[in-house]
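> Let's see this in three dimensions:
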Amino acid sequence: MGEAGKGAVMETSIDHLLVEKLSDPRTMEQLIHLLDKLENVTFLLDMLENFLQRGPEFADSINELVVLLRQSISRPEYVTRFENALTALHKMQEFLDSPQVQELIKSDVLDVRSVQVIGKVSRSLYQASKEAAETGTKRVGIIGLMRTLSDPEVQPALNFVLNFARNLSKEISDA
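This is a model prediction of the structure:
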């Protein structure tokens, strides 16, 4: 009976400690937070379980890759390719670290708006070149030029060129 009595007293004290711990406001707050995240925790545990179940499959794949790499390294053409790739990466890093590229990155040349304008200009240049090749060289006199300058399709480009000239002049004088 002594052993049974000890078990009952021990169980009562554990129950009392558990109730006391659960009554603590910090513990209640943490439990509520945990319950709010329970769905995420369950999802994470499911993913971890699936990952661990596939462990042997991952190990086999890694082992096959190591065997394949060992076989490939012994071939001289792969060693040469690897050395060439490393040399290319080193040269690319030197290029990217150069002061010229760093200055280019700081400038507005790579700004999205600049790239869009350059794209429009290059498409226009290509189209104009194509049309000039198709129609051949036409002589335009002063009256034809004046008529073209008042053409509504030419006006936006003319305004662009004039604004560009004005802003370029400001940039040059500021430099």
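> When you work out contacts or count neighbours from here on, use the C-alpha atoms and nothing else.
Will do.
> and residue 57, what element?
helix 55-73 (DSSP states H and E).
> How about residues contacting that helix?
Residues from elsewhere that reach helix 55-73, judged by CA atoms under 8 Å, 6 or more residues apart in numbering: 78-79.
> again, 6 Å this time
The contact list for helix 55-73 (CA atoms under 6 Å, 6 or more residues apart in numbering) is empty.
> Starting from that helix, tell me the next helix or strand along the chain.
helix 76-97.
> Please report how far the residue sitting nearest the centre point of the chain lies from residue 19.
For the chain, residue 112 is the residue whose C-alpha lies nearest the centre (CA atoms, centre = their mean; 15.5 Å). To residue 19, residue 112 is 62 Å away according to CA to CA, to the nearest Å.
> mind listing the helices for the protein?
2-23, 25-36, 38-53, 55-73, 76-97, 99-106, 112-135, 142-149, 155-174 (DSSP state H).
> and this one, so I can compare the two:
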Amino acid sequence: MTEIRIGAVAEAPIDQLLVEKLSDPQTIEHLVRLLDKLENVTFFLDMLENFLRRGPEIADSINDVVVMMRQSLSKPEYVARLEQALAAVRRMQEFLDSPQVQELFKSDVLDVRAVQLVGKVSRSMIQASTEASQTGAKRIGLLGLMRALTEPELQPALNFVLHFARNLSKELGDA
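Model (predicted):
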């Protein structure tokens, strides 16, 4: 067996130290965890080795980008575009920070149901406008209006209008 000597003091044989260290439960646990992750460790080391091998190439690429940026920024049109973009971003931020927009975000206007309803109303208005322009202006009297009110396809819209009127009156009364 090999013995380790430091100065005049004799140490325990190295194999005995190794056996003691390897028999320690904490060392065993660490070794098992390391062996479980050995594939990841070798993959990481391979990536690191490839990265270090390509270091000069990466540095050259970064240098080329810096040179290109310096050349671009020396042209007045690029500087003007950059300034315009920054001014636009500032204006958008001012707009978003305005009390009106903040109040809009707090309101129910942007509620999904409200947006869907506005979409339905918009599509209905466009379709009604198209149909009215194709058929021409018809004169509808009181009896014609009363007859139209009984049509089944108008009932959901009439029901909506009545509920809307009631709720709007409540909102306006509370205002």
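> TM-score for the pair, please.
Overall, the chain-to-chain superposition scores 0.78 on the TM-score scale (TM-score structural alignment, normalised by the length of structure 1); 168 aligned residues with a CA RMSD of 3.3 Å.
> Look up how far residue 94 of structure 1 lies from the residue nearest to the centre of structure 1.
From residue 112 of structure 1 to residue 94 of structure 1 the distance is 25 Å (CA to CA).
> And residue 110 of structure 1, by the same measure?
In terms of CA to CA, residue 110 of structure 1 sits 20 Å off from residue 94 of structure 1.
> again with residue 131 of structure 1
According to CA to CA, residue 131 of structure 1 and residue 94 of structure 1 sit 42 Å apart.
> How about residue 165 of structure 1?
Taking CA to CA, one finds residue 165 of structure 1 at 36 Å from residue 94 of structure 1.
> And for residue 105 of structure 1?
According to CA to CA, residue 105 of structure 1 and residue 94 of structure 1 sit 15 Å apart.
> again with residue 151 of structure 1
When residue 151 of structure 1 is compared with residue 94 of structure 1 (using CA to CA), they lie 50 Å apart.
> do the same with residue 76 of structure 1
27 Å.
> Ok, residue 172 of structure 1 next?
Relative to residue 94 of structure 1, and taking CA to CA, residue 172 of structure 1 is found at 31 Å.
> Then residue 6 of structure 1?
From residue 6 of structure 1 over to residue 94 of structure 1 (counting by CA to CA), the distance is 77 Å.
> any residues touching stretch 88-101 of structure 2, and which ones?
Stretch 88-101 of structure 2 is contacted by no other residue when judged by CA under 6 Å, 6+ apart.
> and it, which residues are buried?
Within stretch 88-101 of structure 2, not a single residue qualifies as buried, counting by 16 or more other CA atoms under 10 Å.
> ditto for stretch 29-42 of structure 2
For stretch 29-42 of structure 2, burial by neighbour count (16+ other CA under 10 Å) applies to no residue.
> That one spans what distance, first to last residue?
One end of stretch 29-42 of structure 2 to the other measures 20 Å (CA to CA).
> and what of stretch 68-82 of structure 1?
15 Å.
> Spatially nearest residue to residue 10 of structure 2, not counting backbone neighbours?
residue 4 (6.4 Å; CA to CA, 6 or more residues apart in numbering).
> quick one: that neighbour and residue 15 touch, right?
No. In this structure residue 4 of structure 2 lies outside contact range of residue 15 using CA atoms under 6 Å: 10.3 Å.
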